[in-house]
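Enquirer: below are the sequence and a predicted model for it; my questions follow.
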Amino acid sequence: MARGNLTDEQWGRLELLLPPIPKMGRRPRDRRQVFDGIWWRARTGSPWRDVPERYGPWETAYSVFRRWQIDGTWASVLKRLQVKADSDGIIEWEVSVDSTVCRAHQHAAGAKKRGLTIRAGQMRTAWRASRMTTPWVARGAA
């Protein structure tokens, strides 16, 4: 068993919550191997193509992941695991969030803005200070 894979006890608990194996088509790959591949990818955040060979083809892990995501299997499994953990008293539902440690960026806190402010319906026009007329330009204009 590779580091990070599910233990036998964890797999035994999880296997009961997964949907039944379809009875049609080719015999499917070992579910535990595919699930460990999905779990590896979720833990590491790597691309699907980088799933190690020991978990089987990455395409299989991806297709099972997507199928279960689309049909709601992941949400169902999570909900049932939470219900079981809550009944066992493992989950602590009361959480205290202290917002004093969250610091907003200075622009989000109403810092003074520099430059022109353009209101709706106004156009921003660039202007330059008039240049001084040089003597040779004045002579040419006369």
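Expert: Perfect, thanks for sending it.
Enquirer: going forward, measure contacts and count neighbours with C-alpha atoms only.
Expert: Noted.
Enquirer: okay, which residue is most central for this structure?
Expert: Centroid-nearest residue in the chain, with CA atoms, centre = their mean: Gly45, separated by 9.7 Å.
Enquirer: check contacts around it.
Expert: Gly45 makes contact with no residue, according to CA atoms under 8 Å, 6 or more residues apart in numbering.
Enquirer: what about versus this one:
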Amino acid sequence: MVDHGGVIRRHEVTDQEWQLLAPLIPRAATGRPRASDRQVVNGTVYKIRTGISWRDLPERYGPSKTVYTRFRRYALAGVFTQALQQIQARSDAASDIDWLVQIDSTIVRAHQHAAARLSHPTEIRGGE
């Protein structure tokens, strides 16, 4: 993780994670200096892990508009999909993935407010 004066932040990518992501990040077309790609990725990770709005990102990650714009650019370029595929391939090669395990979404319990409530519970029981 990036060391910020002795403080290691838990919402930031590790050096190992960055080594995987860095080659996938599209390079800037302009010669103008831009915010650090790693800083932007850390801002994206922070936003996703905490659930805050883009506008509430701490200043240490750069302007929130920059972080959001780059997140969209990376997503559209397939950076996150490629990273997931690489992680899966490495884990599969190391036999760390049990491909026989699956989750059937038809049995995953939904939030209590996600399901429609019946107005007459007896309808299920055949009109008892």
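Expert: All right, it came through fine. A quick note: this is a predicted structure, and the numbers were derived from the prediction, not measured.
Enquirer: gap between the residue nearest to the centre of the first structure and Trp39 of the first structure?
Expert: Noted for Gly45 of the first structure: a distance of 10 Å to Trp39 of the first structure, by CA to CA, to the nearest Å.
Enquirer: Cys102 of the first structure too?
Expert: 31 Å.
Enquirer: look up the closest residue to the residue mapped onto Ile25 of the second structure from the first structure, ignoring the ones flanking it.
Expert: Aligned counterpart of Ile25 of the second structure in the first structure: Pro19 (TM-score structural alignment). Leaving aside its chain neighbours, Pro19 of the first structure sits nearest to Thr73 (7.4 Å; criterion: CA to CA, 6 or more residues apart in numbering).
Enquirer: touching, that neighbour and Val64? I think so.
Expert: No - with contact defined as CA atoms under 8 Å, Thr73 of the first structure does not reach Val64; the gap is 10.4 Å.
Enquirer: settle it for me: which of Cys102 and Trp39 of the first structure has more neighbours?
Expert: Between Cys102 of the first structure and Trp39, counting by other CA atoms under 10 Å, Trp39 is the more crowded of the two (18 against 8).
Enquirer: find the nearest non-adjacent residue to the more buried one, please.
Expert: Asn5 is the one closest to Trp39 of the first structure (CA to CA, 6+ apart), at 7.6 Å.
Enquirer: how about Ala75 of the second structure?
Expert: The shortest distance from Ala75 of the second structure to any non-neighbouring residue, by CA to CA, 6+ apart, is to Thr81 (7.9 Å).
Enquirer: helix or strand for that neighbour, which one?
Expert: In this structure, Thr81 of the second structure is located in helix 79-93 according to DSSP states H and E.
Enquirer: check which residues of that helix are buried.
Expert: Neighbour-count burial for helix 79-93 of the second structure flags 79-80, 83 (criterion: 16 or more other CA atoms under 10 Å).
Enquirer: TSV for those residues, including distance to Trp99 of the second structure?
Expert: Shown next, in TSV, are the buried residues of helix 79-93 of the second structure (distance: CA to CA, whole Å):
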residue	distance to Trp99 of the second structure
Val79	24
Phe80	21
Ala83	19
